[in-house]
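Undergrad: please work out how this folds:
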Amino acid sequence: MKELLEFLVTSLVEHPEQVDISSTEEGDTVTFQVKVHADDVGRVIGRQGRVAKAIRNVVSAAAYRQKKRVFVDIQS
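TA: Below you'll find the model as predicted:
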């Protein structure tokens, strides 16, 4: 799942070398913290959060197959 999230985010940003994804896992819940360059935050979130919601939906679908629950937190 982390590789999928990294692929999606790095494809969207102008500074892919500054994408940092960390994760914490508690039981069947995984939380990803996505840090991007300040100029790229708008690209990852999108208008009214549409891009962020789409990223969360794709990662959640992948997590569902592994019977996990996923949260994606986007930070600058």
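Undergrad: make it CA atoms for all contacts and neighbour counts henceforth
TA: Fine.
Undergrad: check contacts around Leu4.
TA: Val59 (Cα atoms under 8 Å, 6 or more residues apart in numbering).
Undergrad: next SSE after the one helix or strand it maps to?
TA: In this assignment (DSSP states H and E), Leu4 forms part of helix 2-12. Counting by DSSP H and E, the next helix or strand C-terminal to helix 2-12 is strand 20-26.
Undergrad: one more, please, to line up against the first structure:
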Amino acid sequence: MLAQAVEHLIKNIVDFPDDVSVRSHENARGELLRVRVNPEDIGRVIGRNGRTANAVRTVAQAISDHKIRVDIMDVRR
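TA: I've put the predicted structure just below:
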């Protein structure tokens, strides 16, 4: 559910919503969400001084009941 919520949030920010994917991974440090977006949208998702990315991380942490990390990367990786 958390990955779907973050995906919905990101898709409403970007110009290429079909290129957005969110994958969830569990590790010893908690849950990791890997958000992949089109390279042209990476600046839009990160935002000025990282404000948009920090807002996405804050929302994800607020709706989660455990430790979570959100990594944002482009689809070329």
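Undergrad: about what we covered before: mind listing what's buried in the helix holding Leu4 of the first structure?
TA: 5, 9-10 (16 or more other Cα atoms under 10 Å).
Undergrad: where does that helix end up in the second structure?
TA: Aligning helix 2-12 of the first structure against the second structure (TM-score structural alignment) gives residues 3-13.
Undergrad: and the matching stretch, how far out from the chain's middle?
TA: 7 Å (Cα atoms, centre = their mean, to the nearest Å).
Undergrad: for stretch 10-25 of the second structure, same thing?
TA: Distance, stretch centre to chain centre, for stretch 10-25 of the second structure: 7 Å (Cα atoms, centre = their mean).
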